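Asker: Here is my input; please provide its structure:
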Amino acid sequence: MLRKSLPWAWALLICVAAFAACDSNEEQTTDGDGDAATEDGDTEGETADGDEDGDADAPPFDDPDAPGPYAVGAINETVAYDDPDVAGRTRELPCTVWYPAQTGGEAFRYDGWLVRDNVYADAEPDAGGAPYPLFAFSHGNSGIAEQSWTLVEYLVAHGFVVISCNHVGNTAGDWDVSTVAQAVHDRPLDVSAAISHALAKSEAADSRLFGLIDEARIAAGGHSLGGYTTLMVCGGSMHFQAYLTECAEDPSLHICDWLTDYDTSMVKDGAVGDPRVKAGVAYAPAGYGFFAADEPNGLEAIAIPMLIVGAERDGTCPMDSEVRPIYEALPGADKRLATLMNAAHMSFTDFCEMVGGSSEYFAEEGCAPGFATPAEAFAAMDRLTLAFLRRHLDGDARYDAYLTPVDQRPEYIAVIEGP
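Answerer: All right, here's what the predicted structure looks like:
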């Protein structure tokens, strides 16, 4: 399924991670874990036509435990936009867009080099289930757009369009500590621009995405600093200046050493939420202090359903100091907290498959023996994400069973909590 040779950018990633902060089968489709569905889309355990109330008009149940019926296509796009806060500053972002597709064709290359034999480059779309919901994903600090391909491919196989962009200046190839504050400013704007780009392409007759996206069903998700990004896109309001004051008083606070010695003038207090986003998923999110440094807690401004997923052994964005406080600050009843047991910060990415425990940081954050395997982590992450999005983008209560608070679902490594 995967062919690889490690380029310079990934070697750099191994070095950067030491400083990381919250940071082929043409007749089969996959569920993201290597399981296959037959070409006609039949899946074991699928419930056809009807919800638990017997509604004959309900769509077929999209079983999170089964492989998705769609093949996965992908294209590269460039998203460009003008920074609303800096006159004359334009950002151009290399992005990948995945979509339900017809099978066959050339294998797609992630980051230009990593060959995925089960993802078809520039494939003919499968419009049979269109329009599809859109999921905008934000990578972690010093990551890349395709860093969590297992999750992305799973969602697309289940009928989503996914867009993920390189946050230029904060990727494996161009990360620098002096520009972390700039990334804090840029990232939410990047995601909103990516959503606008995807919607425009869905209206363009000459695009592979033509007619594929349902503008009423849009969700955002992200890992680590991408989790912070997601919280902002979903309506969070920052108290960044107050956090800088706290950093001056206690430099040991989370990522203060990345902020206090560098230019932070571009980061503004307040909200930059995108009202088109109807639900959010934050994986090992960073940045609690950005929201909590003053009253009211800026996370209280989020008014859409949120799934927060953390890892029991995460030392970068710990459950007790980052993830759980973020969850507890969210208002309302449409929120869930899931803890992946025996997992750590990199368990939310496919980096462990690429580089293993090749650095002390990666080894300590989930890539060494003794942690949950990538298959175990993604089995929980994928299913929880799909169920949450189906519940809140589609309004389908049949998925509540996957989101009910429970000590641990025996088949997954997740503990689920809720109001």
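
Asker: CA only for contacts and neighbour counts going forward, please
Answerer: Fine.

Asker: how about Val72, what does it touch?
Answerer: Neighbour list for Val72: 29, 98-103, 118-120, 153, 156-157 [criterion: C-alpha atoms under 8 Å, 6 or more residues apart in numbering].

Asker: Please generate a structure for the following sequence too, so the two can be compared:
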Amino acid sequence: MQGQPKEEHSMSKPFTEADGISVSDSTPVMTFSPVVLSVPGRIVDLQIKVSAPSTGSGLPVILLSHGHGPSNFISSLHGYGPLADFWAAHGFVVIQPTHLDSMMLGLRETQSPEAPLYWRSRAEDMRYILDQLDHIEAAVPGLGGRIDKGRIAAVGHSLGGLTVGMLCGQGVTDPVDGKEVNLLDPRIKAGVLLAAPGRGEDLSAFATEHYPVLRSTSFANMTTPALIVVGENDWSPRFSNRKDWRSDAYYLSPGPKCLLTLIGAEHGLGGIASYDAAETTDENPERVAVLRALVWSYLRSALYPEDAAWHKVCVELKNTPNPLGIIECKSG
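Answerer: Sure thing, here's the model as predicted:
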């Protein structure tokens, strides 16, 4: 007896990379990995993947920090292809580290005081990459002399959002010694926090027990310009009873900041972590296309103030019937 036919998934319209949002022309991408960096005191070497357009010079940089997800390889340099590939195709050098909390390293269950999140090490990974940009540029064939080291942004999803927030001035307190930690890095000119944790005061009892560092998050000194991206339906009582908790980085930090709320999105923001994988509960290629195009536009204008890309897409989105996202900004 034959089984029931498998239901086919179809999109309502042909897929486009940016869903109609104005971006630059796409170019072929070259990817090189792993670049292995030996970091003093780090339990294992720091491995990174570098993706870059095959042509062009004076290229800006995005440091892309993965989340703390359950998959073996997505939360590593191997993940987030829908974002890294797009941004590299449209003019950025994208650098992706494998942080110590990645499942592929098997270090989450160790007795390290930083396990399982390795929250401090994550930010230090990003800072070390910036220290080693000359070495990284020389190690990647065809990349030498093409990076603009004065135009650097950082993007992070979920726990990666905390990592980027810390680099932008977000404060935390070390739960082991009670000391305040400040890892603001002025080399990072703009940040993008995707579905990042909110204010520590509103953390749930469960998260406080399992992830105590999140209890102390504060945004009062997060001064670096940033775009905060949240899913309209990204809420879990395991982290907070407040349904707008992940918007705190926008409302509780000084400007300039912008907030992008993706309509109907959950924590995976449509599936940014990988191509066609069950890492997300709200798979939606159109949503991913909109997100990455809007982030591209924001970073273009943040790193090149004369570039009107962000203003243009804000106007486009406002005038779009039934938009997939809503943007608001503040200057102070």
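
Asker: TM-score for this pair?
Answerer: Comparison of the two superposed chains (TM-score structural alignment, normalised by the length of the second structure) gives a TM-score of 0.76, and 291 aligned residues with a C-alpha RMSD of 3.1 Å.

Asker: thinking again about what came up before, of the contacts of Val72 of the first structure, which stay in contact in the second structure?
Answerer: With both residues aligned by TM-score structural alignment, their matches' C-alpha atoms under 8 Å, the contacts of the contacts of Val72 of the first structure that the second structure also has are 98-101, 153, 156-157.

Asker: quick one on the thing from earlier: mark which of the contacts of Val72 of the first structure are buried, thanks.
Answerer: Buried members of the contacts of Val72 of the first structure, scored by 16 or more other C-alpha atoms under 10 Å, are 29, 98-103, 118-120, 153, 156-157.

Asker: Could you check which helix or strand contains the residue positioned nearest the centre of the second structure?
Answerer: Centroid-nearest residue in the second structure, with C-alpha atoms, centre = their mean: Gly156, separated by 2.1 Å. For Gly156 of the second structure, the host element (DSSP states H and E) is strand 147-157.

Asker: In the first structure, what stretch matches that strand?
Answerer: Against the first structure, the aligned range for strand 147-157 of the second structure is residues 213-223 (TM-score structural alignment).

Asker: what does Ala308 of the second structure align to in the first structure?
Answerer: Aligned partner of Ala308 of the second structure by TM-score structural alignment: Arg398.

Asker: Does its match touch Phe388 like I think?
Answerer: No - using C-alpha atoms under 8 Å, Arg398 of the first structure is not in contact with Phe388; the gap is 10.7 Å.

Asker: Which one's more surrounded, these two?
Answerer: Phe388 (26 against 17; other C-alpha atoms under 10 Å).

Asker: Relative to Ala278 of the second structure, how far out is the residue mapped onto that one from the second structure?
Answerer: The equivalent of Phe388 of the first structure in the second structure is Tyr298 (alignment by TM-score structural alignment). Computed as C-alpha to C-alpha, to the nearest Å, the Tyr298 of the second structure to Ala278 of the second structure distance reads 28 Å.

Asker: just Leu193 of the second structure next, same as before
Answerer: Between Leu193 of the second structure and Ala278 of the second structure the computed distance is 22 Å (C-alpha to C-alpha).

Asker: So the two - more neighbours on which side?
Answerer: Higher neighbour count among Leu193 of the second structure and Ala278: Leu193, with 29 against 13, using other C-alpha under 10 Å.

Asker: coming back round to it: the match of Phe388 of the first structure contacts Val229, doesn't it?
Answerer: No - taking contacts as C-alpha under 8 Å, Tyr298 of the second structure lies outside contact range of Val229: 11.4 Å.

Asker: And the match of strand 147-157 of the second structure against the second structure, how far off on average?
Answerer: With mean C-alpha distance after the TM-score superposition for the first structure, stretch 213-223 of the first structure departs from the second structure by a mean of 0.5 Å once superposed.

Asker: So which residues of the second structure form helices?
Answerer: Assigned by DSSP state H, the second structure shows helices spanning 81-89, 119-131, 133-139, 159-167, 205-210, 248-251, 285-303, 309-318.

Asker: Ile188 of the second structure is nearest to which of those helices?
Answerer: Using C-alpha to C-alpha as the measure, helix 159-167 is the one of the helices of the second structure that comes nearest Ile188 of the second structure, at 7.4 Å.

Asker: how much distance is there from the closest one to the middle of the chain?
Answerer: Counting by C-alpha atoms, centre = their mean, to the nearest Å, helix 159-167 of the second structure is centred 8 Å from the centre of its parent chain.

Asker: quick one: contacts of it?
Answerer: 64-68, 119, 122-123, 154-156, 172, 182-185, 188, 191-197, 222.

Asker: and what of stretch 303-318 of the first structure?
Answerer: 20-23, 224, 234-235, 278-286, 319, 323, 327, 331-332, 334-345, 347, 365, 381, 385, 388, 392.

Asker: Buried members of these into PyMOL, please.
Answerer: Applying 16+ other C-alpha under 10 Å to the contacts of stretch 303-318 of the first structure, the buried members can be selected in PyMOL as follows:
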select buried, resi 20+21+22+23+224+234+235+278+279+280+281+282+283+284+285+286+319+323+327+331+334+335+336+337+338+339+340+341+342+343+344+345+347+365+381+385+388+392
